[in-house]
Structure formats: C-alpha cells, structure tokens
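Undergrad: how would this look folded up:
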Amino acid sequence: MLRLRRRGADEGQGNPAGWTITWTLEPEGCGTRLFLVHEGFDPDDPFQVQAYKVMGGGWRSIVTEGLGKVLQEL
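TA: Below is the predicted model of the structure:
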C-alpha cells in the first residue's frame, strides 16, 4: 500500500483541500489487481466538487492509459 496526502492552501476558493490517495496491490488469480482510492473531497464545496469530477476523469483515462503502456514495456 502507498498512501499520499495532499493539503492545499485556501486561496479564497472555499475550504482547503485535504485529499488522500491510496494505492493498494492485491493478488488475484495469476495476477495482481491495483486499487486506487482518492478521498477527502468536501461535497459542500463547489471548487472541490469540480476538482473531484476533473480528477476522476483523469484517473480513469490518463493514468490508466499511461500505466497500461508502462506495463506493456515490462
């Protein structure tokens, strides 16, 4: 497990961010499954809701594509 925590400064755009990203590897069959949990968003803060939407799309597309390319090269 790898857990990273980010605390952002409040720059007049609502509450400061306090996000945690946790990467976990678990065996599955003959392989390994990667789990990613990105939490700590304030659902009452419109800026954090927008960040959640943008980052969620990035995790699903940019990161998974990049990770797939790296794994193919191994």
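
Undergrad: Only C-alpha atoms from now on, for both contacts and neighbour counts.
TA: Noted.

Undergrad: which outside residues touch the longest helix along the chain?
TA: In the chain, taking DSSP state H as the definition, the longest helix is helix 46-58. The contact list for helix 46-58, computed with CA atoms under 8 Å, 6 or more residues apart in numbering, reads Gln13, Gly14, Ala17, Phe41, Asp42, Pro43.

Undergrad: let's see this one next to it:
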Amino acid sequence: MLSVRWLDPDPANFANWTLTWTLEHEGRGTRLFLVHEGFDPDDPAQMRARKIMDGGWRSHVMRALGQVLTDL
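TA: A predicted model of the protein is given here:
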C-alpha cells in the first residue's frame, strides 16, 4: 500500500485529499486499487474537481499504467 496526502490550506483552492494505492493478489495476477478521498461533498468546486479527476484516473492514468506494464 502507498498512501499520499495532498494538502493545500489556501481557502481559494483548499484541498485535504489522500490517494491510496493498494495491490492485492488475485488468481495468477495482481489487482490494483486506487482510492482518492477527502473531497468536501458540500463544496461545488471540490465536487467538480472530483468528477474531473475521476475521469482522469479511469482513462488516462490507468491506460498509461497498463501500457507501461505491457511494455515490461
């Protein structure tokens, strides 16, 4: 497990997020889990950021990670 905290106390861009990557054995392989938490559900700006980042994690980051693993 790798967990990283992202803290920006600036009220204009406040963020207190934690990214946690976990690897779990599954069958003959390994499954990667990613949890990005700490968004304030009452803050519209943070909910927009969450939606944008969710799409980025799912499409760009995971696709690029899959390509790196294929190339190994």
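
Undergrad: Now the TM-score, please.
TA: TM-score of the superposed chains, computed with TM-score structural alignment, normalised by the length of structure 2, equals 0.94; 72 aligned residues with a CA RMSD of 1.1 Å.

Undergrad: mean deviation of the longest helix of structure 1 from structure 2?
TA: Comparison of helix 46-58 of structure 1 with structure 2 after fitting gives an average deviation of 0.4 Å (mean CA distance after the TM-score superposition for structure 1).

Undergrad: circling back: got the contacts of helix 46-58 of structure 1 as a markdown table, with neighbour count, secondary structure and distance to Met1 of structure 1 columns?
TA: Converted to a markdown table, the contacts of helix 46-58 of structure 1 look like this (neighbours: other CA atoms under 10 Å; DSSP: H, G, I helix; E, B strand; the rest coil; distance: CA to CA, whole Å):
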| residue | neighbour count | secondary structure | distance to Met1 of structure 1 |
| --- | --- | --- | --- |
| Gln13 | 11 | coil | 32 |
| Gly14 | 14 | coil | 31 |
| Ala17 | 19 | coil | 22 |
| Phe41 | 19 | coil | 21 |
| Asp42 | 17 | coil | 24 |
| Pro43 | 11 | coil | 26 |
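
Undergrad: what residue of structure 2 matches up with Tyr52 of structure 1?
TA: Mapped onto structure 2 by TM-score structural alignment, Tyr52 of structure 1 lines up with Arg50.

Undergrad: Can you tell me which of the contacts of helix 46-58 of structure 1 comes closest to Gly31 of structure 1?
TA: Phe41 (31.6 Å; CA to CA).

Undergrad: mind listing what that closest one touches?
TA: Contacts of Phe41 of structure 1 by CA under 8 Å, 6+ apart are Ala17, Gly18, Trp19, Gln48, Val49, Tyr52.
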